[in-house]
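S.K.: What follows is a predicted structure for the sequence shown.
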Amino acid sequence: MAAAVELLDARGVDGFTMRRLADRLGAGVMSLYWHVANKEDVFDLALDSVLEYRGPQPTVESRGWRGDVVHLLEDWRASMLRHPWSASLLPRRALGPSILGRLELLSRALSGAGVADADLNVAIWSLWNYVMGATVTRASFDLSDDDRAAAQQRLTRLGDRYPTIERSHLLLDDDWDGTFRTGLGLLLDGLPSR
């Protein structure tokens, strides 16, 4: 799986072939099929390996439900940013033990925070969608400083049509981690009160 992950990191999903994996391993293509049924199995296993959650350091005291949820989701996002192909595979793959384990920990933390069983799925899918959206946006919105400055100048010229966006300097904001954490905080603020 380490070789498959390296190949996916280097080539992405579209550039991944069983031939390339076999070459990387110094093996014949057909020998791979003793271990996996097909390329889809490799994707499932590679995805599960990069999304494994090891939890906070053993020396770290529990930060309560909110701290545990933030750590879990920040770790999930960081894992997907290290392996950008994972975000594109996750919605269409079988859920392996690693992502199911994350979902169980998330469910348990939210339930312990007082989120009613009737609202638990809504809370989980809302947080899932937030993490996925923030990750895909961060991975794909990679403009240079010059490109962002030029786009902001264009917005300034069009300020009469887009005054709020221009005033907020939306395109110059590159605090991806801070924005993620703040947005996550806004979502979490409303959960236990329901």
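M.R.: On my side now, so go ahead. It should be emphasised that the depicted structure is a prediction, and the values quoted were computed from it without experimental measurement.
S.K.: hey, let's count contacts and neighbours off CA atoms from now on
M.R.: Noted.
S.K.: how far away is residue 9 from residue 129?
M.R.: 23 Å (Cα to Cα, to the nearest Å).
S.K.: more crowded one of these two?
M.R.: More crowded of residue 9 and residue 129, by other Cα atoms under 10 Å: residue 9, with 17 against 12.
S.K.: residues near the residue lying closest to the more buried one once chain neighbours are set aside, how many?
M.R.: In this structure, residue 9 finds its nearest non-sequential neighbour in residue 83, 5.9 Å apart by Cα to Cα, 6 or more residues apart in numbering. By the measure other Cα under 10 Å, the count of residues near residue 83 is 20.
S.K.: Then residue 190?
M.R.: Counted with other Cα under 10 Å, residue 190 comes out at 11.
S.K.: again, but for residue 91
M.R.: 10.
S.K.: next, the one to line up against it:
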Amino acid sequence: MTDSVWLREPRPRRENPPLSVERITAEAVALLDEEGPDRLTMRRLAERLGTGSTTLYWHVRTKDDVLDLALDEIFGDVPIPGRTGDWRADATAMLGGWRAAMLRHPWSAALLGRPLLGPNVLARTEFLYATLAGAGFTGPHLVATAYALSHYVIGSTLMQAGTGDDLRDTVDAMLRERRDRYPSLAEHGHTSGHDWDEVFARGLAYLLDGMTPHAAPGSRPS
């Protein structure tokens, strides 16, 4: 997508503008939190901002611009951890913060197919890559490791965000009724029947366990 808001030269700022990109972004995040991306339109956003569509379009060209700005904004709340010297702990802290931000804004997980080129996302991705590089991963090994960890966070967040607590009893009942077809699921339960945080942490640890032998020996945690 070459027309990304992050790849254009910013327009010059007006003096005492009636509207700003920062205000547009904050209102867009609030609307998305309340109603989700399907309800976000430029007209509704302009109404919430108390302005006309023409003024809004001076700052952002399309709804895609607004979504990209909003997505980057929520990642600005993810703390960039201090480096501890333990690459696994540092990566776990970064990924846990990323997951928590998406769960606070459930609409975000469904938008992660968009170009992630905003400064907040790039700063945190840089931290993850630097952490893995410091552990001894290089070239395609570093990229594969970063992708595996990122995709795990995205996938687990998508699943949790799309499975409300009210669905748990329904799923469990269905699996009990169809035990002959799904005996393992009926016995051990669907993912929604477990503690999401515990399942996420355990799965992430399994991934890191598999990656650790490929890190530089001096970078492995004691």
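M.R.: Cool, the structure landed. Predicted model only: the values in this text are computed from it and were never measured.
S.K.: Just to check, the residue nearest to residue 9 of structure 1 is in contact with residue 51?
M.R.: No: using Cα atoms under 8 Å, residue 83 of structure 1 is not in contact with residue 51, being 9.4 Å away.
S.K.: and the longest helix seen in structure 2, which stretch of structure 1?
M.R.: As assigned by DSSP state H, the longest helix anywhere in structure 2 is helix 139-161. Helix 139-161 of structure 2 corresponds to residues 117-139 of structure 1 when matched by TM-score structural alignment.
S.K.: cool, stretch 37-57 of structure 2 as well?
M.R.: Going by TM-score structural alignment: stretch 37-57 of structure 2 matches residues 13-33.
S.K.: before we move on, back to that, can you tell me what the residue nearest to residue 9 of structure 1 aligns to in structure 2?
M.R.: Under TM-score structural alignment, residue 83 of structure 1 pairs with residue 105 in structure 2.
S.K.: Quick check: its match touching residue 34?
M.R.: No: using Cα under 8 Å, residue 105 of structure 2 is not in contact with residue 34, being 9.4 Å away.
S.K.: ok, then the element right after the helix or strand hosting residue 78 of structure 1?
M.R.: Assessed by DSSP states H and E, residue 78 of structure 1 sits inside helix 64-82. Going down the chain from helix 64-82 of structure 1, the next helix or strand is helix 85-89, by DSSP H and E.
S.K.: for that following helix, packing partners?
M.R.: helix 39-50, helix 117-140 (3 or more Cα pairs under 8 Å, 6 or more residues apart in numbering; DSSP states H and E).
S.K.: Tell me which of these is the most buried.
M.R.: helix 39-50 (a mean of 19; mean count of other Cα atoms under 10 Å).
S.K.: can you list contacts of it?
M.R.: 1-2, 4-5, 17-18, 36, 79-80, 83, 86, 89-90, 93-99 (Cα atoms under 8 Å, 6 or more residues apart in numbering).
S.K.: And residue 96 of structure 1? What does it align with in structure 2?
M.R.: Counting by TM-score structural alignment, residue 96 of structure 1 corresponds to residue 118 in structure 2.
S.K.: Excluding residues flanking it in the chain, which one is nearest that match?
M.R.: residue 72 (5.5 Å).
S.K.: what's the matching range in structure 2 for the helix or strand where residue 181 of structure 1 lies?
M.R.: Per DSSP H and E: residue 181 of structure 1 is located in helix 176-189. Per TM-score structural alignment, the counterpart of helix 176-189 of structure 1 in structure 2 is residues 196-209.
S.K.: so what's residue 192 of structure 1 up against?
M.R.: By Cα under 8 Å, 6+ apart, the contact set of residue 192 of structure 1 is 110, 113, 114, 115.
S.K.: now swap in residue 71 of structure 1 and tell me
M.R.: residue 56.
S.K.: now the one 10 residues further on
M.R.: In this structure, residue 81 of structure 1 makes contact with 135, 138, 139, judged by Cα under 8 Å, 6+ apart.
S.K.: Could you measure from it over to residue 36 of structure 1?
M.R.: Distance check for residue 81 of structure 1 against residue 36 of structure 1: by Cα to Cα, it reads 26 Å.
S.K.: Could you do residue 144 of structure 1 as well?
M.R.: Residue 144 of structure 1 is 41 Å from residue 36 of structure 1, by Cα to Cα.
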